[in-house]
Every structure is written in structure tokens, then in C-alpha cells.
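Student: Next comes the sequence, and after it the predicted model I'd like to discuss.
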Amino acid sequence: MSQTAGLPLPFQLPTGTVRGTSDAPLAADVALRATGSSKVVTAVPALHGAWPVGVIDLLHLLGQVSTPAAPLTSGPHSFQWPMLKYLYFFEDIGGELCAGAEADWYSHHGRTAVSDELGVGFSLLAAQRWLESQYQVNGIRFFDVEGCLSSRYGTRAPQVSQIPGSKKRPDWIVSGAPVGNPLRRNFFLLESKGTKLSSRTKHVEILASAVEQLASVTVNGAILPGLATRTVSGRGHIQVWAVDPPSHQDGLVGAEVDNERARKYHEERLLEKQEPPSATEIVLGQAGPARAGRGREGKEPPPVDLDAEDLVDHEALLDAERLAQWSADPDLVEATQGKEAANKAKIAWRKPKATINTRLGLATGSLMELPGGSATLFTGILQRFQAPVRELDFEAVAWLQSVVGQDEDTWQAPPAGSLDPHQVSITANGLVTAIITRR
């Protein structure tokens, strides 16, 4: 459906194909430029050629990775901002997804911010496609590498090792459960780049830098499989350039979800929120006695390898916190983050609450009126996740996530007189975004 000026009725976020480039010539050129990397650079067949993207899925994923560590108390939540910001940004032209006329209004630093943000969004979709096709994993989750380094998640937060001599890190740690083994989490890396418009030569240069970043982080001493992406989102056709999965699946690094261990980690984190470690006890992702070597002065710390079990504990709890944030239920926030966060949530969630019906069951969350007055944004979670999140049953959450599809869902017919749900996106971890129009 083409988008025109003003709010289309009924409101429909467009769906179209992006132009993917990930072939052997690109991989060979990137490998020649990535002189500082030991990674094998190869193409990603699933990302070469045209592949479909729904804008609602794009903005839903952007909201997912924008979810903060604690509730916000004013205005739209951060996970709702992408929908408001890019409501009219895209068009479907002849079946291809394009940045429309609104893209021309962003210039200079504003354009840079948009390119970076959309670069993240399309890279998340590309990573899903890559992991599903090449590694057959589901329940895919994304976590900020810098968040792991900052120690804000507690002393047992994942500790990212930066290989000596490397100056930059990738953007995201990604995990997924192998099909048939939902309690195991395998780990991957993702680097997101964005631009308004550029040449193939520049794409090669930037992707080579991204490949070097992907080689700069280890888990249990191993360099992880990684994906480097570069998205072109200037006015016109959306392009995604990508390289760098390893050539085989041997040696994947991961660990098992374990309730007893993760709950102990949760208790430690709640204590640390009350008595945070002093700045002198923290060295970029490490807590406890300060270690010899370089600290926060901009130079590299001594390498400390990321432990896979710590990473599983960290992401299990952070994922539960995301579900609690999206649910608009302060009780779930209290279960995952404590009473202080729950009190903050009660102030934040003054918007109307709603329960809606999807083919994957009921979803509960909150409503926000979209500009134009003809449509409402629903953000929430599948209701089946409420009980395990409240009980901090991380194993049950993992089992549920293993059966949630990642494709755009369709709606059951609502009862007469109810809200008319028009479009919906459900991510693998149970988060729901929907556009609802009135009858």
C-alpha cells in the first residue's frame, strides 16, 4: 500500500522489499580491506537480493532495543518513540520499501541521527534473517555491548573482553536458542552501520571496519560468529549491505538457562541497586577490587573474557525486565526490578490499559493515540508470559519463546463494538506492537 500525505484510512504501515547486497565479490573486497581482523569474511545468501520488511516489525524491534533499565515517568516510553518518529517516513513504491518525502526534511546532524537509528533497525531484521537461515535458532534477543561494559547491570554482569590493540567494539550481543533445545542460548555479534547515501567503495571500507570490530570481543576465549551490516536510508530504495558469518557452525559458544543460578544473580542485583559499588571498584565491566592496568581514561583495560553462564543469567533477567516494562503491569516490574522501580512504573503508566486478541492468544498492555486521531498504538506482551515473569521462572519463559513465531501475526476478528486491530508485530520473546483503528 502506498503512503500518501496525511494519515491513510484505514491506517496501514507499509511493507515492501529492501535491496540486499551480500555476495562473494563484496565479501572478497571487504576481506582485503579488513587487515586488522582474523575473521573469515563470507557472504550471507539469505540477505542477497530482495527480501521483505514490514515497517511495523522494524519499528517494533527498534523499540525493543530502546527499552531502558527502569520505567520512565513522563511522555511516551522509549519503546514507543520509534513508531511516533517514523510514522510517515516510509513508502511502498512498486513493492519496494523506500524512504519517502519526509526523509528530505532531515539534514546534517539530524540526518546522521536518523541514519544511525535506521541502520540499527534494519540490522536487527537482517540478523534475524541470518540466524534463522544459517543457524536455525529462535527466541532471538539483542543486548547492548556497552551496557555490559558499564557495570550498570551489577557486579556479575557479562564482562566483555576487548582483544589487545583493538579500539572499537561491536554494537550488539545477540543470542538465540537452537531449534529443539530452548534452554540453551548460543551467542553471536552484530555491528550496525547506517548512511544516507554512499558508494560501493565506501560500503566496503565501512564494512571492513565493522568486521574488525566483530573480531574484538570474545566469550569463553572464542571469537563469536558475527554479522556486519550497512543500511542506506536516504530518500528512495532502502539498501542493506552485509557480510561476515563464519563458513561453518562448529564451535558455537553458549550456555544453559538455569533458574537457580539466574535467581541468585537477580538477588545480587537487587542488593547492588541498594548499595552500588564505588567508582574506584569498577574497571569497565569488572567489579570488586580494582585491577592493575588501564581504567576509564580512554585506554584499553586488561582483557577479561566474557563468561557464557554470566551472560545467560544477565540476558534472562534483562529480557524479563523488558517484558515487565512492556506489560504496563507494576507487579511484574516489582518482581523483576524491586519496589522502587514498581512505584516509578505506577507513575509512568497512566495511559489506558487494554487486552487484545491475537492468533497467538491474548496480549495485555497500554494504548497511545497516534497523530491524526484515527489510530491507536498498542504496546504489550502475550498474556501467557505474565505468570512466568512474575515468578521469575526463566526456564518457562525460554520454553514459551521457543514456540513464538517471528513472522508478522494476523488478527482474529474482534467482538462487535471492540477496537479493530489492523496490524500487529510479535517478536520471538513475546513483545507485541499493534496498530488499532476504530470501527
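Tutor: Looks like it arrived, so ask away.
Student: contacts and neighbour counts: CA atoms only from here.
Tutor: Will do.
Student: Give the other helices and strands that the helix of greatest length in the chain contacts.
Tutor: When the chain is parsed with DSSP state H, its longest helix is helix 108-134. Secondary-structure packing of helix 108-134 (3 or more Cα pairs under 8 Å, 6 or more residues apart in numbering; DSSP states H and E): helix 55-66, strand 137-144, strand 184-195, strand 226-232.
Student: redo that, cut-off 7 Å
Tutor: When contacts are defined as 3 or more Cα pairs under 7 Å, 6 or more residues apart in numbering; DSSP states H and E, helix 108-134 sits against helix 55-66, strand 184-195, strand 226-232.
Student: out of these, nearest to E260?
Tutor: strand 184-195 (15.2 Å; Cα to Cα).
Student: For D313, the count of nearby residues, please.
Tutor: Using other Cα atoms under 10 Å, D313 is surrounded by 26 other residues.
Student: Name all residues that make contact with it.
Tutor: 262, 265 (Cα atoms under 7 Å, 6 or more residues apart in numbering).
Student: which element is G236 on?
Tutor: strand 236-237 (DSSP states H and E).
Student: Now do that strand: which elements does it pack against?
Tutor: strand 96-99.
Student: So what angle separates the directions of the longest helix of the chain and strand 137-144?
Tutor: 150 degrees (axes from the mean of the first three to the mean of the last three Cα atoms, to 10 degrees).
Student: Which parts of helix 108-134 count as buried, going by neighbours?
Tutor: 111, 114-132, 134 (16 or more other Cα atoms under 10 Å).
Student: Is the closest residue to A396 other than its chain neighbours in a helix, a strand, or coil?
Tutor: In this structure, A396 finds its nearest non-sequential neighbour in P388, 6.1 Å apart by Cα to Cα, 6 or more residues apart in numbering. Under the three-state scheme (DSSP: H, G, I helix; E, B strand; the rest coil), P388 adopts helix.
Student: Would you quantify the distance from P388 to L332?
Tutor: Distance, P388 to L332, by Cα to Cα, to the nearest Å: 10 Å.
Student: ok, second structure coming up, stack it against the first:
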Amino acid sequence: MIHTTTRVLTSALPGHLGRTVSVSGWVHALRLQRTMQFLVLRDHSGMTQVTHRRDGGPLDALLDSLTPESAVRISGRVVEAPQVKLGGLEIVPENIEVLNRAETPLPIDDRSGPEHRLDWRFLDIRRRPQAGLLFAVQTTFEQGLREYAARQGCTELHTPKLMGSASESGAEVFRLGYFDRSAYLAQSPQFYKQMAVAAGIDRVFEIGPVFRAEPSFTSRHATEFTGVDVELSWIDDVEEVMAFEERMLAHAVARVAEAHGESIRAVFGVEVVVPQVPFPRITMARAQKVLRAGGWDPEGVKEDLDPDGERRIAAWARERFGHEFLFVTHYPASVRPFYHMRPADRPDLTLSFDLLWKGLEVTTGAQREHRSDVLLKQTEEKGVDTGSMQDYLNVFRFGCPPHGGFGAGLSRLLMVMLGLDSIREAVFLFRGPNRLTP
């Protein structure tokens, strides 16, 4: 059958009062009474009620035979119905076509736990407005990130995800067979970004997959996620990198607030706050002093911030500065990678930073060490196998410019922005140590 009637979304029905329209979607709910039959139809834009008075015709039996989540196409007249909560209108059907009848019972319902819902993620997304809004927000947020990066002269690259060696450490890298040898899934585009700036691509931007073989079962870790990466060359100091990121995030968050702020408030109960720039900054040494004064790390042995420390220092900064974001800078060299630059007068520190948003670390960045002799020394100090790193180290032997950059997880940014409990809710299909399906 060829359909020439244009599909109308449920959100657009108020503009079609008194007209006959065609709507398509899923059966969200059925209420079948002795004299009246009610169907709530759902599409990606919202829901509407379809109301049929039993008349002994074919629609009576068809509606009685429907099951929840069946895919249907309905033609009918849009009429005012002030008593109907779904927009004060309803559709009086003239024809109903069952495109695909759903089996019953459904494998998930409103009482299903999060792991079981992940088993049936396509149904979970379809049935919950939060999920549909999440992906609309993600799209707008990514557009905002790309807009800012492009305006600042960034070239968007797509770096390899298959590597011949296990980058800086084999501990968090997935190994796989590659013809007659081994290959590794990239745990970061870091080295390729640096190769790009050495190739004369001044500013690099990428949104792409990242793989981490971490046996982490927390609410904020995944074994595969989408990374947002930037590398900037010819910089004077790490401050340029932080200034770039804070302005990029402020721009992208503003785009989300403008396009979806009202919907996010209604669905997630969260107010999207467009951050003021610059973001507050605090050195790691000062952060530790503030935290220990409040009882954190009573033994005084922690060199890095744990999740509790991140939450505490972010709460302190919010009270002190009235800001959701906080840069923590100058991490000890002992807890940072070999390629982070160190101040000339403090070789025990790095010109690096983490960005916290509402108490959760969302970004790691740094000025990189671009001097070949210094980098080689730091590589050896960290015990990294220089033989497997030769392609990377060669990048710095022939005039690599000063540069720095950062990496962030897209799903973690969305999780914080929308106030979600777990990163599992912030992605389409989650991958973790115990999940490779669906």
C-alpha cells in the first residue's frame, strides 16, 4: 500500500485542529471500555490520545486486539478535548493500520531494574521520554563543541583506533589478533593528536571512540566511550589550554540551555546553568591543604584526589566561588604520564589539570613535553619501554612545537549535566566489564 498522506508528529497536532491527519507511532496505553475505546499513541515527539466510540464496525475489534508497543499508523480528525491532559485535544480515528503487532507480555516494565532494562535497551529508550531527550541534548551539545572548535581554527581529525603497540601502558589496553600479530585498541588519541600538531596541523579536534580495559564497576566508568579531544600548538603555557576548554564548554552548555533547558527542567528536574568564564582554579597543593583541614586523608599520604576528595573540594569551591566548575592544577609528576611538561623550578610537579564539574572529574589535560631530550629522560624515569614507543618519540626529534591539550568523556559530561545516577543512562548501548550485549 502506498501512503501519500504526510505523517504529522504528535507535537505538531495543535496546528491541525479540525483537519484529518495521519500519525504513526507506538501504542503507549489502551483503555477499552464497554462503549468507548481509548488509545494513547506515542512517537519521538510526544503522545496523543485517540478516542473511538464503539459502533460495531471494524475498528472495535481492531482496537480490542491491539497490544502495548505495537507499531501503528492512524488516520483521523483532530478535535478539541479540554478534558484530555495530553494537549487538550484528541484524534477521532477513521482508519487504523497495524504495522507490527508487539508480542505480549513485554520483557520490561516500570518495575524492571537498571541491568534488566539494559538487556532491552531499545525498548527502554522507546518507552521513556528521558532517553529520547538525552540523545537530543547530546546532539546539540556535540554541535556546540564543534562550533566553538571550528571557530577557533581547529581541524577535526579521525585518528586510528588500532595501534601496533600498547601506548604508554599495557595495563588498560585491549589486545586483539591482527592477522599474524597483535594489535591494541586505542585508549586515547593522545599520541596521534601530538603527531598531528607536529605535522603542522595547528589545532586538532576529535570526537571519537575510546577504549579502556579497566575492570571498573563504578557509576562513572565504561570500557568503551566517546572521547572529546583537543590539542593546541604554539602555546605559551597550560593556561591557554584551560581557557580554550572553559570557553568551549560554556558555549556548548549555552546551546543546550537555549534549545532544551525547559525540557530538561521538566523531565530531569535539573536547571542547566551556563557557566561564567573563567572557571575558578586551585593548585593540587592548596586543594590538599583545604581538604585535610576538613578531615580528608588524615594520614596525609594521598598524592591524588579520590572521588570523595573531588566532591569535597568542588563543594568548597561552589561555596567560595559560586561556580559548578573547578580546575585543579599542578598535579605531582608521580601520578601523571611521562609526556606531561614539568616546571623548570619544580620537577616534582606537572603543568597539568583536571576539570571537576559538580564534584566529578570530567577532563584531564596538560601542556605536553615537546623537547625530545627531556621527553626521553622522563620516559625512562617512568620505566616506559622506549623501544615500543619509537614512532611516538620520533615525533619530537624534528622540530615539534610547544603544545597542550585535553580529553573528556562525552557521556560523563552528559551524566553530570542531566543529573543522571550512572553513565549507563548517558549512552545508547553501554559497554562495561560484564556487558558486551546487546
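Tutor: Everything's here; your move. Computed from a prediction, not measured in an experiment: that's the story for all the values here.
Student: Overlay them and tell me the TM-score.
Tutor: Once superposed, the chains reach a TM-score of 0.26 (TM-score structural alignment, normalised by the length of structure 2), with 192 aligned residues with a Cα RMSD of 7.2 Å.
Student: hmm, back to that, I'd say the residue nearest to A396 of structure 1 and A398 touch.
Tutor: No - contact criterion Cα atoms under 7 Å: P388 of structure 1 and A398 do not qualify, at 9.7 Å.
Student: what about those two, which has more around it?
Tutor: A398 (22 against 17).
Student: what's whichever strand or helix holds the more buried one packed up against?
Tutor: Following DSSP H and E, one finds A398 of structure 1 within helix 394-401. Helices and strands touching helix 394-401 of structure 1, by 3+ Cα pairs under 7 Å, 6+ apart: there are none.
Student: elements contacting the helix or strand following it?
Tutor: Following helix 394-401 of structure 1 in sequence order, the next helix or strand is strand 420-426 (DSSP H and E). The helices and strands touching strand 420-426 of structure 1, judged by 3+ Cα pairs under 7 Å, 6+ apart, are helix 55-66, strand 431-437.
Student: please redo it, this time with the cut-off set to 10 Å
Tutor: Based on contacts counted as 3 or more Cα pairs under 10 Å, 6 or more residues apart in numbering; DSSP states H and E, the elements that strand 420-426 of structure 1 packs against are helix 55-66, strand 353-358, strand 375-382, strand 431-437.
Student: Reformat these into a markdown table and put distance to A316 of structure 1 next to each item.
Tutor: Below are those laid out as a markdown table (distance: least, Cα to Cα, whole Å):
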| stretch | distance to A316 of structure 1 |
| --- | --- |
| helix 55-66 | 15 |
| strand 353-358 | 25 |
| strand 375-382 | 16 |
| strand 431-437 | 15 |
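Student: before we move on, the earlier item: ranking the helices and strands packed on helix 108-134 of structure 1 by burial, who's on top?
Tutor: strand 226-232 (a mean of 28; mean count of other Cα atoms under 10 Å).
Student: report the angle between the axes of that one and strand 184-195?
Tutor: Going by the same axes, to 10 degrees, strand 226-232 of structure 1 makes 30 degrees with strand 184-195.
Student: Could you check how far the closest residue to K193 of structure 1 other than its chain neighbours is from V145 of structure 1?
Tutor: Nearest non-adjacent residue to K193 of structure 1, counting by Cα to Cα, 6+ apart: R230, 4.4 Å away. In this view, R230 of structure 1 and V145 of structure 1 are 18 Å apart by Cα to Cα.
Student: same thing with A31 of structure 1?
Tutor: For A31 of structure 1 relative to V145 of structure 1 (Cα to Cα), the value is 24 Å.
Student: which of these two has more neighbours?
Tutor: More neighbours surround A31 than the other of A31 of structure 1 and V145, with 24 against 20 (other Cα under 10 Å).
Student: Secondary structure element holding that one?
Tutor: helix 24-33.
Student: and the helix or strand where A243 of structure 2 lies, what does it pack onto?
Tutor: In this assignment (DSSP H and E), A243 of structure 2 forms part of helix 238-268. The contact analysis (3+ Cα pairs under 10 Å, 6+ apart) places helix 238-268 of structure 2 against helix 129-151, strand 224-233, strand 325-329, strand 352-357, strand 360-367, strand 403-409, helix 410-418.
Student: Tell me the helices and strands packed up against the first one.
Tutor: Pointing back at helix 129-151 of structure 2 there. helix 121-127, strand 155-156, strand 203-211, strand 224-233, helix 238-268, helix 410-418.
Student: can you do 6 Å?
Tutor: Applying 3 or more Cα pairs under 6 Å, 6 or more residues apart in numbering; DSSP states H and E, one finds that helix 129-151 of structure 2 makes contact with helix 238-268.
Student: Check the fourth one too.
Tutor: Counting contacts by 3+ Cα pairs under 6 Å, 6+ apart, strand 352-357 of structure 2 packs against strand 325-329, strand 360-367.
Student: Thank you kindly, that will do.
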